[in-house]
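Student: Quick one, what's the 3D model for this:
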Amino acid sequence: MLLEIRELSSCINDKVIVNKVNLSVDRGEIHVIMGPNGSGKSTLLSTIMGLPHIRVCNGRILFDGLDITDKPSYERAKLGIALAHQYPPEIKGVKFSDIAKAIISKYGCGDCSLMARILRVDELLDRDLFVGFSGGEKKRSELYLVMLQSPKLALLDEPDSGVDVESIEYIANAIEYLRSRGTAVILVTHTGMITNKLSRINRIHIMINGTIKYNGYPDEVLPVIMKFGYSRGLEVLNRTFKGGI
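Tutor: Below you'll find the predicted structure:
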């Protein structure tokens, strides 16, 4: 198993945000974490990445056989974990192409041009990073930088929020490309828009109030959540499928 999360709780300023989460993700799998805003989804990704403002207050994170619970984010990046942020910051005076070249010089890249075409970022490379980019351009550019790192595990924080229909298509194609290369993907969404564009999702996890309340297959989870929403949908799922898998 590539990633194993065991009874993980994480805190921000001593407040528990993620509470006793268990999750296993293997190579080439796509896992979607859904839930309402403020349910702890983004904090879970940040905890896996090891961002410094978050403290693990219980549980363990195992990655590729190693316990990385106490490792800093830069060591996790070296091991093959990459995070695409929900709100990448604008960086004036730094060219998108310069950042891309720096990543390529470190990791190498045989398919850089193909990745750029998949995400339609060629015309953005000469601009300052994320400066004046539309929502879709930001998400596509951030994902491109993740892809250049050839990660074993890609953490994608709401790649379908605030983007146009075309961008969702491009982002879905990029996720399919990552999967074809054996990259595991954990994708956070609260709208679920991108799920209809992916050919296969291994599991969907419903997260509410910091806890994963339901694990299931897409064909059972998505229709219910889209029809009833999260609170009522969770009741229907538990009644129909007896707690999921």
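
Student: contacts and neighbour counts: CA atoms only from here.
Tutor: Fine.

Student: Quick one: residues contacting Asp122.
Tutor: Residues near Asp122 by Cα atoms under 8 Å, 6 or more residues apart in numbering: Ala116.

Student: Same question for His53.
Tutor: For His53, the residues meeting the contact criterion (Cα under 8 Å, 6+ apart) are Ile12.

Student: does it count as helix, strand or coil?
Tutor: coil (DSSP: H, G, I helix; E, B strand; the rest coil).

Student: What's the separation between it and Tyr87?
Tutor: Note on His53: its distance to Tyr87, by Cα to Cα, to the nearest Å, is 16 Å.

Student: just the helices in this protein please.
Tutor: Per DSSP state H, the chain has helices spanning 41-49, 73-79, 96-107, 112-119, 135-148, 165-180, 218-228, 230-241. These are given in chain order.

Student: can you put those in JSON lines and add mean neighbour count?
Tutor: Output for the helices of the chain, formatted as JSON lines (neighbours: other Cα atoms under 10 Å):
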{"stretch": "helix 41-49", "mean neighbour count": "24"}
{"stretch": "helix 73-79", "mean neighbour count": "15"}
{"stretch": "helix 96-107", "mean neighbour count": "15"}
{"stretch": "helix 112-119", "mean neighbour count": "17"}
{"stretch": "helix 135-148", "mean neighbour count": "23"}
{"stretch": "helix 165-180", "mean neighbour count": "19"}
{"stretch": "helix 218-228", "mean neighbour count": "16"}
{"stretch": "helix 230-241", "mean neighbour count": "15"}
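
Student: Take these and write them to JSON lines, including distance to Gly28.
Tutor: Below are the helices of the chain laid out as JSON lines (distance: least, Cα to Cα, whole Å):
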{"stretch": "helix 41-49", "distance to Gly28": "18"}
{"stretch": "helix 73-79", "distance to Gly28": "16"}
{"stretch": "helix 96-107", "distance to Gly28": "20"}
{"stretch": "helix 112-119", "distance to Gly28": "18"}
{"stretch": "helix 135-148", "distance to Gly28": "14"}
{"stretch": "helix 165-180", "distance to Gly28": "5"}
{"stretch": "helix 218-228", "distance to Gly28": "17"}
{"stretch": "helix 230-241", "distance to Gly28": "26"}
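
Student: Leaving out sequence neighbours, find the closest residue to Ile212.
Tutor: Among residues not flanking Ile212 along the chain, Ile206 sits closest, at 5.6 Å (Cα to Cα, 6 or more residues apart in numbering).

Student: Second input sequence below; structure requested for side-by-side comparison:
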Amino acid sequence: MIRINNLTVEIEEKTILKNLDLHIPEGELHVLMGPNGSGKTSLLMTIVGYPQYKITSGTISMQGHDLLQLDMTQRARLGIGMAEQRPPSISGVTLEMLLDYQLNRHPGKRDEIVGLTRNIGMESFLKRSINEGLSGGEIKRSEILLLMSMQPLFAMLDEPDSGVDIESLETVASMLTTLFSPEDEFPAKRRTGLMITHSDRLLEKIHADKVHIMLDGRIICSGNPEIIMNKIADSGFESCRRCTGK
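Tutor: Purely as a prediction, here's the structure:
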């Protein structure tokens, strides 16, 4: 689904991603972990196509399409969707407007999304401007709901578990389980994804196929989620620095 080779990226003339390689097969959910400032969010922003992120070398492709030749809108229409860690408030644009726009493109999913909106307690926010006056947990639910209504082929999430309480975490986990659940018509197939998280709370509830550790703009380790999570919980990312030093 996603193939990134030898990617180097700058922002304001500072190199933030360095010769990075990442391959995500179709139907797999991969997780990015690493200390703050290691480049995780920058990688997602680069894949989405934020113009501030200048690619100085390397390639990014999705199902054979060269993403570097496409702007943000074209990448979204190709099937790339993202739930941001800190999405903006948009005065005058309501949650209902954006959901209607997406569901007009995916009419077969309207009943499912309408039911989900009710189940997660977001009906009362439909007429309100996007994210205005919402708590951290409500913003996360709104952002993931919009991502789900988009029906992306490749879904990215930047710390969907940050700033939420235990009750909201259960709701977020349930939504993500639905987002990455197998298709009814093809039980062995599910949506492809890339998710950033700092904790194992979410991974205890959602099946991930692989975890990647980022340090200093590079992916330095990839492997079994349970094994890597146990090591990080025991020794932190300092153990990763020692490992790369050897």
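
Student: corresponding residue for Ile232 of structure 2 in structure 1?
Tutor: Using TM-score structural alignment as the criterion, the counterpart of Ile232 of structure 2 in structure 1 is Ile225.

Student: Equivalent analysis for Leu194 of structure 2, please.
Tutor: In structure 1, the residue paired with Leu194 of structure 2 according to TM-score structural alignment is Ile186.

Student: how far away is Cys240 of structure 2 from Arg118 of structure 2?
Tutor: As for Cys240 of structure 2, its distance to Arg118 of structure 2 is 43 Å (criterion: Cα to Cα).

Student: same thing with Thr15 of structure 2?
Tutor: Distance, Thr15 of structure 2 to Arg118 of structure 2, by Cα to Cα: 44 Å.

Student: Ile201 is in contact with Gly216 of structure 1, correct?
Tutor: No - using Cα atoms under 8 Å, Gly216 of structure 1 is not in contact with Ile201, being 10.3 Å away.

Student: Closest to the centroid, which residue in structure 1?
Tutor: A centroid search over structure 1 (Cα atoms, centre = their mean) returns Leu156, at 2.1 Å, as the residue closest to the centre.

Student: what's near enough to touch it?
Tutor: If you count contacts by Cα under 8 Å, 6+ apart, Leu156 of structure 1 has them with Leu83, Ala84, His85, Gln86, Leu143, Val185, Ile186, Leu187, Val188.

Student: Save those residues as TSV, and put in distance to Cys11 of structure 1 too.
Tutor: As requested, the contacts of Leu156 of structure 1 are exported to TSV (distance: Cα to Cα, whole Å):
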residue	distance to Cys11 of structure 1
Leu83	19
Ala84	21
His85	19
Gln86	19
Leu143	27
Val185	24
Ile186	20
Leu187	21
Val188	19
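
Student: Just to be sure, which of the residues you listed are found in strands?
Tutor: Secondary structure defined by DSSP state E assigns Leu83, Ala84, Val185, Ile186, Leu187, Val188 of the contacts of Leu156 of structure 1 to strands.

Student: got the contact list for the last one?
Tutor: In other words, Val188 of structure 1. When contacts are counted by Cα under 8 Å, 6+ apart, Val188 of structure 1 touches Val32, Ile33, Met34, Lys41, Ser42, Leu156, Asp157, Glu158, Pro159.

Student: need those residues in TSV with distance to Ile5 of structure 1, can you?
Tutor: Shown next, in TSV, are those (distance: Cα to Cα, whole Å):
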residue	distance to Ile5 of structure 1
Val32	15
Ile33	14
Met34	17
Lys41	14
Ser42	15
Leu156	17
Asp157	18
Glu158	21
Pro159	23
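
Student: Can you tell me which of those residues is closest to Leu125 of structure 1?
Tutor: The shortest distance between Leu125 of structure 1 and any of the contacts of Val188 of structure 1, using Cα to Cα, involves Pro159 and amounts to 19.5 Å.

Student: so stretch 53-71 of structure 2 matches what in structure 1?
Tutor: Using TM-score structural alignment, the residues of structure 1 aligned to stretch 53-71 of structure 2 are 54-72.

Student: again, but for stretch 209-223 of structure 2
Tutor: Mapped onto structure 1 using TM-score structural alignment, stretch 209-223 of structure 2 spans residues 202-216.

Student: How about residues contacting that stretch?
Tutor: The set of residues external to stretch 202-216 of structure 1 that reach it, using Cα under 8 Å, 6+ apart, is 17-22, 29-36, 38-41, 217-218, 221, 234, 238, 243-245.

Student: of these, buried ones?
Tutor: When neighbours are counted using 16 or more other Cα atoms under 10 Å, the contacts of stretch 202-216 of structure 1 contain these buried positions: 17-22, 29-36, 39-41, 218, 221, 234, 244.

Student: Distance of Leu7 of structure 2 relative to Phe125 of structure 2?
Tutor: Counting by Cα to Cα, the gap between Leu7 of structure 2 and Phe125 of structure 2 amounts to 40 Å.

Student: same question but for Gly108 of structure 2, I mixed them up
Tutor: Gly108 of structure 2 is 23 Å from Phe125 of structure 2, where distance means Cα to Cα.

Student: okay, these two: which has more neighbours?
Tutor: Neighbours per residue (other Cα atoms under 10 Å) separate Gly108 of structure 2 from Phe125, with Phe125 holding more: 19 against 10.

Student: need the contact list for the residue lying closest to that one once chain neighbours are set aside.
Tutor: Counting by Cα to Cα, 6+ apart, Phe125 of structure 2 lies nearest to Leu95, which is 7.0 Å off, once chain neighbours are set aside. The neighbourhood of Leu95 of structure 2, defined by Cα under 8 Å, 6+ apart, consists of Phe125, Leu126, Lys127, Arg128, Ser129, Ile130, Ser142.
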